[in-house]
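Enquirer: Sequence and predicted structure, then a few things I'm wondering about:
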Amino acid sequence: MNFQDYEIYIVEIQNLFLHECFKINNTFIMSTMDDYLGKINIYSDTINKWEREMLDELTMKFYSQHKKIYNRFEIYASSYAIFFTNKDHLRFNQKEATSINYKNYLIKLISDQVNKEIDYFRMKDIDYRSLSHLPGLPGIPIYSIQGETPIMEAFVYNHEDDNWYHLMGDIATQYSVGIGSQYEKEDLNNKTSDIEYQVITSNRSDEMYLSLRSAIRRINESFYFNNYSSIFIYLMTTIEALAYKEYRGFKEVRIIIQHIIAKDRQDYDKLADYFKELSKVYRTEVVHNGKDLNDFFNDEEEIQSFLTKLLDIIKEYIIKVYEMNIKSFDDLYIAKNKRNKELHG
């Protein structure tokens, strides 16, 4: 990883507090810079010696050039991500940097890239019963909820003049509330052995992996919805895209899922009963007849548990397909037929 070969950006992340710098792909996530400058043993084992030296240099430059902004980071205890990307993929054009349209486009693109990386924390630790622990969306300053105008922003490092440039874009329309997630040093140890970390950081590019990764992205997007019925509909459309290239009826989709994740015949039958009820009672009424999910439950806690059960099944399927090293939909159908023989004889 050559410093000069990459475009380098910083975006802030609300409600995500790390006690060590943590690497996910080419994104380095850390809390306020005073925790790092001039200290040792503040990097997780995801980061090598060369990367530590590089990050020290970059954060020192940022600190010296943008102390006021750094102080804001510190006051509101937010985290920030230093994001590296190949110049051929995302190149900063200084001549266009005066254009608000260009800045908006760039900030949103950078923020979205970082957002995909922190899918790891959401996939690992968040469900619909713990939404108060959601990290915020990258690029939206946490100080915006303190009464100031929420402006999306990012910072770009210019290799030519050795400066960090501050980019400001549109007024933000969404930000996270709640207590957020905090990871102590012990929480970050051995994270690279997590199956969730392996899924998020995989360099696979086959059609099945891309389908699984898209499903993870959609699940994590749904955490920020403010309507439970919308979440349910989004999850159902996510499921339907996991089993076939083209659209199929829900019955065909759930049969694939049942075969892949069922532990035995009894478990298969339980899943079949669950999916039949899910389809007949909830999917038909909410998706097709326009009913609200609130019509079926007594309180919010019941709805959250209902959605979390569906979420857990989707995540179990994603992890199982990944662990089985299934690379294509054709391979998936072969695996389904093999499991059918194992389950039904």
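Expert: Perfect, thanks for sending it. Numbering: from 1, shown residues only.
Enquirer: make it CA atoms for all contacts and neighbour counts henceforth
Expert: Noted.
Enquirer: Break down the stretch 101-250 of the chain into its strands, ranges please.
Expert: 151-158, 163-171, 181-183 (DSSP state E, counting those that start in this stretch).
Enquirer: Pull out the buried positions in the first one.
Expert: Neighbour-count burial for strand 151-158, with 16 or more other CA atoms under 10 Å as criterion, is recorded at 151, 152, 153, 154, 155, 156, 157, 158.
Enquirer: next one: the shortest one
Expert: If you call a residue buried by 16+ other CA under 10 Å, then strand 181-183 has these buried ones: residue 181.
Enquirer: which secondary structure elements does it contact?
Expert: Counting contacts by 3 or more CA pairs under 8 Å, 6 or more residues apart in numbering; DSSP states H and E, strand 181-183 packs against strand 16-18.
Enquirer: What is the strand it packs on packed up against?
Expert: strand 27-30, strand 79-86, strand 181-183.
Enquirer: Need those strands in a markdown table (columns: distance to residue 213).
Expert: Shown next, in a markdown table, are the helices and strands packed on strand 16-18 (distance: least, CA to CA, whole Å):
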| stretch | distance to residue 213 |
| --- | --- |
| strand 27-30 | 17 |
| strand 79-86 | 19 |
| strand 181-183 | 22 |
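Enquirer: can you tell me which of the ones you listed comes nearest to residue 337?
Expert: Put simply, out of the helices and strands packed on strand 16-18 the one that sits nearest residue 337 is strand 27-30, at 39.5 Å, with distance taken as CA to CA.
Enquirer: what is the orientation angle of the next helix or strand after the closest one with strand 163-171?
Expert: Under the assignment DSSP states H and E, the closest C-terminal helix or strand after strand 27-30 is helix 49-65. Using axes from the mean of the first three to the mean of the last three CA atoms, to 10 degrees, the interaxial angle of helix 49-65 with respect to strand 163-171 works out to 70 degrees.
Enquirer: take a look at this one as well, against the first:
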Amino acid sequence: MNRALVVRQPGGPEAMQWEEWPLAAPGEGQIAVRQTAVGVNFIDTYQRSGLYPVPTPFVAGNEGAGVVTAVGAGVTMFKPGDRVAYQGQVGAYAQERLLVAERVVAIPEGVSEETAAAVMLKGLTAYYLLFKTWAVQPGETILWHAAAGGVGQIATQWAKALGARVIATVGSAEKAALAEQNGCDAVINYNTEDFAARVRELTGGKGVDVVYDGVGKATFDKSLDCLRQRGLMVSFGNASGVVAIPDVTVLSRKGSLYLTRPTTAHYVSRREDLLEGAGALFSAIARGDIKVSISQTFPLAEAAKAHEALASRGTTGSILLLP
């Protein structure tokens, strides 16, 4: 019998209950997958807590990898035995699950299922941020907050491969060492330094071209002070709390700045965009531009411990659940 972590009422990590979860045969356009690795992401915690509402009951999680066990009517792109990965389909914290085939990609040779599960959501996030939201060019300077996190480690390595100058922020000396190992040009501990003042110093008073901020409330205001005139503020997460802007004229006062709050779903909504992004991601891994860090693994049934670790903001790299 298939088992999964089911949320019947939003709440803390304990809201996820390890239960039997019947698996139907795949319908038209669907595939059934036996999962071998599941990624853990902040969006999982937001959905579990009710910050991002999901109709209950639901199985938590949004990213994983595994092996196709059956295909539904009309599915020609996959067959049983294929290794596949996905992101953006709620229901990942399960031993087996159904997926919409159009939203799944094949895992190329040379990439493990664990690696694929660790990078699909985080890697596609890095992809759209660096290539679509702001197409990073050689010689540009970017600021990346939480550079030692799952998205941060992938994105800063990728940005360096694109020829950007990367200024990073982290929350500890240990995380600073990781960011430096990943090639960041300058690393700022925002718990011990005024990161806005330091960024101005590092850029000769000019400011950076773009700020990528997945931290949210704790870093947003000072991030605006890090930008050059007409620079772009990309607020793509809220690990420290949701951002609110009571006075939009702050953008004009600080240099006619641009602000966007993007999400992966709007950048890979078409299959061709999903395949383009996944192809770029797996190619970057194959070239060695991105070295994937899996810092912790937990048994699938112990997902609550993984959520507690993520919420502590003391983690680095990717966290996996192993069914």
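Expert: Done, it's in. Computed from a prediction, not measured in an experiment: that's the story for all the values here.
Enquirer: Would you give the TM-score for this superposition?
Expert: The TM-score (TM-score structural alignment, normalised by the length of structure 2) is 0.27; 150 aligned residues with a CA RMSD of 6.9 Å.
Enquirer: if we can go back for a sec, make JSON lines from the strands of the stretch 101-250 of structure 1 and add distance to residue 269 of structure 1 to it.
Expert: What follows is the strands of the stretch 101-250 of structure 1, written out as JSON lines (distance: least, CA to CA, whole Å):
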{"stretch": "strand 151-158", "distance to residue 269 of structure 1": "49"}
{"stretch": "strand 163-171", "distance to residue 269 of structure 1": "50"}
{"stretch": "strand 181-183", "distance to residue 269 of structure 1": "37"}
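Enquirer: Tell me which of these lies nearest to residue 238 of structure 1.
Expert: Across the strands of the stretch 101-250 of structure 1 (criterion: CA to CA), the nearest stretch is strand 181-183, sitting at 25.6 Å.
Enquirer: So which residues of the stretch 51-200 of structure 2 form helices?
Expert: Along the stretch 51-200 of structure 2, the segments classed as helices by DSSP state H, counting those that start in this stretch run 113-128, 150-161, 173-181, 195-202.
Enquirer: Export those to a markdown table and append columns for mean neighbour count.
Expert: As requested, those are arranged in a markdown table below (neighbours: other CA atoms under 10 Å):
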| stretch | mean neighbour count |
| --- | --- |
| helix 113-128 | 26 |
| helix 150-161 | 26 |
| helix 173-181 | 17 |
| helix 195-202 | 18 |
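Enquirer: Distance to residue 43 of structure 2 added to those helices, as a markdown table?
Expert: Below are the helices of the stretch 51-200 of structure 2 laid out as a markdown table (distance: least, CA to CA, whole Å):
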| stretch | distance to residue 43 of structure 2 |
| --- | --- |
| helix 113-128 | 10 |
| helix 150-161 | 12 |
| helix 173-181 | 22 |
| helix 195-202 | 26 |
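Enquirer: So which of those is nearest residue 271 of structure 2?
Expert: helix 113-128 (13.1 Å).
Enquirer: can you list contacts of the closest one?
Expert: Outside helix 113-128 of structure 2, the residues within contact range by CA atoms under 8 Å, 6 or more residues apart in numbering are 36-40, 62-66, 83-88, 107, 150-152, 154-155, 263-264, 267, 277-278, 280-281, 292, 294, 318-320.
Enquirer: ok, back up a step: looking at the buried residues of strand 151-158 of structure 1, which one is closest to residue 55 of structure 1?
Expert: Compare each of the buried residues of strand 151-158 of structure 1 with residue 55 of structure 1 using CA to CA and the shortest gap goes to residue 157, at 12.4 Å.
Enquirer: what's the burial count for the closest residue to the closest one other than its chain neighbours?
Expert: Computed as CA to CA, 6 or more residues apart in numbering, the closest residue to residue 157 of structure 1 that is not its neighbour in sequence is residue 164, at 4.4 Å. A total of 22 residues lie near residue 164 of structure 1 under the criterion other CA atoms under 10 Å.
Enquirer: Verify the stated contact: residue 164 of structure 1 with residue 154.
Expert: No. Using CA atoms under 8 Å, residue 164 of structure 1 is not in contact with residue 154; the gap is 9.9 Å.
Enquirer: Assign residue 234 of structure 2 to helix, strand or coil.
Expert: On the three-state scheme (DSSP: H, G, I helix; E, B strand; the rest coil), residue 234 of structure 2 is labelled strand.
Enquirer: same thing with residue 320 of structure 2?
Expert: Classification of residue 320 of structure 2 by three-state DSSP places it in strand.
Enquirer: tell me the contacts of it?
Expert: Listed by CA under 8 Å, 6+ apart, the contact partners of residue 320 of structure 2 are 37, 38, 39, 40, 114, 117, 118, 294, 296, 297, 298.
Enquirer: Among these, which ones are in strands?
Expert: Assigned to strands by DSSP state E, the following of those qualify: 37, 38, 39, 40, 294, 296, 297, 298.
Enquirer: got TSV for the buried residues of strand 151-158 of structure 1, with distance to residue 75 of structure 1 too?
Expert: Written out in TSV, the entries for these read as follows (distance: CA to CA, whole Å):
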residue	distance to residue 75 of structure 1
151	18
152	18
153	17
154	18
155	19
156	22
157	23
158	27
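Enquirer: Out of these, which comes closest to residue 274 of structure 1?
Expert: Proximity of the buried residues of strand 151-158 of structure 1 to residue 274 of structure 1 (CA to CA) peaks at residue 152, which lies at 42.6 Å.
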